[in-house]
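*Asks:* quick one: sequence plus predicted model below, questions after.
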Amino acid sequence: MRLGRVTNVQPTTYRPQSQRLQILEVFKKYPDFRRYYIGLVTSVFGYRMIVDLTLGWLIFDLTQDERYLGYMFVAMAVPTVVLNLLGGVLADKLDPRHLLGAAEGFSALMVAGLGILTLNDWVEPWHVILAGALFGAGQAFDEAARNTIYARLIDRRDMGVVVPLNSLVWPTSRSIAPIVAGYIVAKAHIGTAGVTPVVFMAATGFLCMAVIAQTLHLAPAERAKGNVLREMLLGMKFIKKHSIFLYLVSFSVFIAIFGMSYLLFMPVFAVEVLEVGADGIGTLMTFAGIGSIVGLFTAARLANFERTGWVIIGGAMGFGSFVILFAISPWFWLSSAMVFIAGFFNSLYLTGVMTTLQLLVPNELRGRVMGIYTVCYGVIPLGTLQMAFVSSYSDPRVAVALGGSMVVIFAVFMGLVTRQVRTIGAVRLPVS
């Protein structure tokens, strides 16, 4: 397969059509996207329950050692990062509906197995670490398949509305799932650390998405041909050739490691600094999620804004700044306000990056290129390890503030030295 020639690697202004769909109209026009979205909601709610609260709370309850939190999240990150490129290739070579169904089914079985261990109080720290590793492996294929599927359910001209709508599920679930999970853990007291009901609820969500994926009708796309290694290298070559992809992916990886990881570090921070339990962690996650929702709706209203690059850079700077303020806040409710504002700015940044990438990448390379981009989410747990070790030698506040400071510094650097990022507008597709 030959790559299309890029006619204008420098993003230029794209003026959306006057009849651009509003968010609710998307569901009327695209019934397959509507079904996909229902499955996405059930799956992401399960993901939030497992990753944002259950695994971290469980291993910290078992060990009372923040380093084990770092070990577990690194075990989750490594297979996600290693297998992401393979997941992207398979999403382009195979039917992504089948790949998504297999990944979600695997996650459901793994999580249900952990639920059986907690129900009978058989669970040990190594079980949780292994569960994290297996879950991370499944997510590598899950993310690549989902990013390929939803872009093939809609018309490209509606991408500026659909990307925020698709992204909306993540902060919405963060607003609801952790606080529900935290309440159940605090009140139900079923199984080890009270997590058993939450684990089985998450497994059900994954299973729903696995089934729904098989009912979708996708727009045709050229299947990748040739051996897997060659196809993986094609995706990497495309990103290397077109520097805007390289800049945005690198930017996202850095922010994921040093900034977004503070959310996974929340069990330690909440217990040792703010002195709250599982329900308090859920409340903090809820405020972060609500802030992200507000940010997403703001990003959707900025879809016509011609200086998206400054939205990306400013969003990253604002995110890092309020992570720092969260770290030094002495009061729970002030901390909740800080994570709300941090979530707002993070959504501005993430939506700008995702919309730009989805508009630029050609369909036949979508799985591979977006698979590489999803490494950004896979490396978030690596930041949790560095925060855990900094915290073990100093204080959780120092660990979180250091991460936020690194985000601000890198955002300023990108704004000063990368003209291509600064000049991103609402971009027209540059691949012919």
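*Replies:* Received, thanks. Residues are numbered from 1 along each chain as shown.
*Asks:* contacts and neighbour counts: CA atoms only from here.
*Replies:* Will do.
*Asks:* give the residue farthest from the middle of the chain.
*Replies:* Centroid-distance maximum for the chain: residue 120 at 31.9 Å, with Cα atoms, centre = their mean.
*Asks:* report how many residues lie close to residue 187.
*Replies:* Counted with other Cα atoms under 10 Å, residues neighbouring residue 187 total 11.
*Asks:* and after whatever helix or strand it lives in, which helix or strand comes next?
*Replies:* Applying DSSP states H and E as the criterion places residue 187 in helix 159-188. Using DSSP H and E, the helix or strand that follows helix 159-188 in sequence is helix 196-213.
*Asks:* who does that following helix touch, helix- and strand-wise?
*Replies:* Contacts defined by 3 or more Cα pairs under 8 Å, 6 or more residues apart in numbering; DSSP states H and E place helix 196-213 against helix 31-47, helix 96-119, helix 159-188.
*Asks:* and the contacts of it?
*Replies:* Under the contact criterion Cα atoms under 8 Å, 6 or more residues apart in numbering, helix 196-213 has outside partners 35-36, 38-40, 42-47, 49-50, 54, 97-98, 100-105, 107-109, 111-112, 114-116, 118-119, 181, 184-185, 190.
*Asks:* ok, back up a step: could you dump the helices and strands packed on helix 196-213 to CSV with distance to residue 375?
*Replies:* Compiled in CSV, the helices and strands packed on helix 196-213 are given as follows (distance: least, Cα to Cα, whole Å):
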stretch, distance to residue 375
helix 31-47, 17
helix 96-119, 16
helix 159-188, 17
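*Asks:* grab the nearest non-local neighbour of the spatially most central residue of the chain.
*Replies:* In the chain, the C-alpha nearest the mean C-alpha coordinate belongs to residue 377, at 4.8 Å (Cα atoms, centre = their mean). Closest residue in space to residue 377, ignoring its immediate chain neighbours: residue 256 at 6.6 Å, by Cα to Cα, 6 or more residues apart in numbering.
*Asks:* try this one next to it:
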Amino acid sequence: MIEREPPNRVSDSQPFLKRIFRAFRYRDFRIMWLGACVSTIGTFVQQFAQSWLVYDLTKDPFYLGLDLFLGQLPIMLFSLFGGVFADRLDRKKMLLSSQYIQMVCAFVLATLFATHTVHVWHILTLSFLVGVGQSFGGPAYSALLPTLVAQEDLANAISMNSIQFNLARIIGPTLGGLAYTVFGATWCFALNGVSYVAVILSLLLIKVHFTAPKTQISVMKSMKEGITFIREREGLTPLVVLAFCTTLFGFSLTGFLPVIVRTVFHRGPGTYELLLIFSGAGSICGALMVAAMEKFKGQGRLAVLALIVLGSATSAFSISRSFPLSCALIFLAGMAVMASASLMLSLVQVIVVDSMRGRVMSVYNLAFRAGIPLGALVLGKLIPFIGVTTAVASFGLALIIVAGYFLLVMRKTPTFRRQPHTGLSTQ
């Protein structure tokens, strides 16, 4: 049995804010949250400069899609192996190795820009290497997070982790815009490299309550066990499919914002930064909503309804020519995407047992992340032929159709009718 720090139980009679942020009662979760937040801020600082510069260097939206694709490709190739290793090896050491790889890549890119020797292929190659690090670090982090809090606070911890990510989405582009304008792209990449120190220190400070079992089973057989578990465990397969469709059609908006800013609004990096901030603010609100209503049943149904809102907001944003309206729509889209993602992830984490967590989360993360590059490649090819407005609107409509299918056809399944499980096994 996993033992964790036993803080005082938060009852329903205690203040609303205290109940929402109850995952912060756990020391290790607080430390990990802070380190991850600083590191993610650095990631968004770099992402701001990198997306803008790739489009600036090439003037071709295809390269934006290619950069996203190469960053996610290793996750499609290696994350299943990463999930097996997360169930067999020291999860903390796996995460540390992942951070070292990503930190080195950030400093290499900063050096290339500082010496004026950078080319697009450098950026694409480093994006791939960062993806390699994430393909092993992602499953380890997803498996590690539930061991930092008690069972009843797991969904809240997932929501707080989403808030951390989206605080970074607000702070990161703001710092990125300032650093890019005042100091240049080199400092954006250097700041990202330095930010990895925070998450490395947090990993060294926390105590991981997981002992990897000794096994003689081959890696491939262990991977097959994880896939079999997903197929046989009620509710998991639909969630994996829905996660893939969510990112395939629902992440098109933010990925191609530089194209929309340049071709629709005819503005510069400041507008791009502002839209990212509104998107991040909406995502924080979405995560807070999930934290406040996590005890409610019907999480699967709520997740699907949020996807319908996301598809509608995406399509409306693509045809909007009013900047204030576009800010409101991207705020709504950010709220919907984070609410749906948090609800689906909470359901998966509740269903899975700890001995299978690394493998199951690697499959789920693979489905969730694989949709991003595939959607980016398709959209990058469609935009030159049908225009950014029609392409993004069609993706939003496709998401509405997919969500409508799950809402109408799958409504009788336990996952989309009510919360299918009420407990989490830690054996």
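*Replies:* Structure's in. What do you need? Keep in mind that what you see is a predicted model, and the values were worked out from it rather than measured.
*Asks:* sorry, back to before: so the equivalent of the residue nearest to residue 377 of the first structure over in the second structure: helix, strand or coil?
*Replies:* Alignment note: residue 256 of the first structure maps to residue 247 in the second structure; criterion TM-score structural alignment. Three-state call for residue 247 of the second structure (DSSP: H, G, I helix; E, B strand; the rest coil): helix.
*Asks:* surely residue 247 of the second structure is in contact with residue 364?
*Replies:* No - between residue 247 of the second structure and residue 364 there is no contact under Cα atoms under 8 Å: 11.9 Å.
*Asks:* can you pull out the helices in the stretch 201-350 of the second structure?
*Replies:* 219-232, 236-250, 252-255, 257-263, 269-293, 299-319, 323-351 (DSSP state H, counting those that start in this stretch).
*Asks:* relative to residue 67 of the second structure, which of these is closest?
*Replies:* Comparing the helices of the stretch 201-350 of the second structure by their distance to residue 67 of the second structure (Cα to Cα), the top pick is helix 252-255, with 10.3 Å.
*Asks:* can you put the helices of the stretch 201-350 of the second structure in CSV and add distance to residue 131 of the second structure and mean neighbour count?
*Replies:* Formatted as CSV, these follow (distance: least, Cα to Cα, whole Å; neighbours: other Cα atoms under 10 Å):
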stretch, distance to residue 131 of the second structure, mean neighbour count
helix 219-232, 20, 16
helix 236-250, 17, 22
helix 252-255, 16, 22
helix 257-263, 22, 19
helix 269-293, 22, 23
helix 299-319, 26, 24
helix 323-351, 21, 23
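*Asks:* of the ones you listed, which is nearest residue 359 of the second structure?
*Replies:* Nearest to residue 359 of the second structure, of those and by Cα to Cα, is helix 219-232 at 5.3 Å.
*Asks:* okay, and that closest one goes to which residues in the first structure?
*Replies:* Counting by TM-score structural alignment, helix 219-232 of the second structure pairs with residues 228-241 of the first structure.
*Asks:* which residues touch that stretch?
*Replies:* So stretch 228-241 of the first structure is contacted by 3, 85-86, 88-90, 224-225, 245-246, 365, 368-369, 372 (Cα under 8 Å, 6+ apart).
*Asks:* can you tell me what residue 382 of the second structure aligns to in the first structure?
*Replies:* In the first structure, the residue paired with residue 382 of the second structure is residue 390, using TM-score structural alignment.
*Asks:* list the residues that contact residue 359 of the first structure.
*Replies:* Counted by Cα under 8 Å, 6+ apart, residue 359 of the first structure has contacts 156, 159, 427, 428, 429.
*Asks:* for residue 155 of the first structure, see how far away it is.
*Replies:* Remark: distance between residue 359 of the first structure and residue 155 of the first structure (Cα to Cα, to the nearest Å) = 11 Å.
*Asks:* hang on, the earlier thing: I figured the residue nearest to residue 377 of the first structure hits residue 380, correct?
*Replies:* Yes - if you go by Cα under 8 Å, residue 256 of the first structure and residue 380 touch, sitting 5.0 Å apart.
*Asks:* in the second structure, what residue corresponds to residue 184 of the first structure?
*Replies:* Looks like residue 184 of the first structure aligns to residue 179 there (TM-score structural alignment).
*Asks:* in contact with that match, which residues?
*Replies:* Shown in contact with residue 179 of the second structure (Cα under 8 Å, 6+ apart): 185, 187, 188.
*Asks:* cutoff 10 Å now
*Replies:* By Cα atoms under 10 Å, 6 or more residues apart in numbering, the contact list for residue 179 of the second structure reads 45, 46, 49, 173, 185, 186, 187, 188, 189, 191.
*Asks:* ok, now residue 422 of the second structure?
*Replies:* Contact analysis of residue 422 of the second structure by Cα under 10 Å, 6+ apart lists 152, 295, 297, 347, 350, 351.
*Asks:* need the three-state assignment for it.
*Replies:* Once three-state DSSP is applied, residue 422 of the second structure turns out coil.
*Asks:* ok, the counterpart of it in the first structure to residue 16 of the first structure distance?
*Replies:* Using TM-score structural alignment, the equivalent of residue 422 of the second structure in the first structure is residue 428. Residue 428 of the first structure is 9 Å from residue 16 of the first structure, where distance means Cα to Cα.
*Asks:* give the intersection of the neighbour lists for the two.
*Replies:* Residues touching both residue 428 of the first structure and residue 16 (Cα under 10 Å, 6+ apart) are residue 157.
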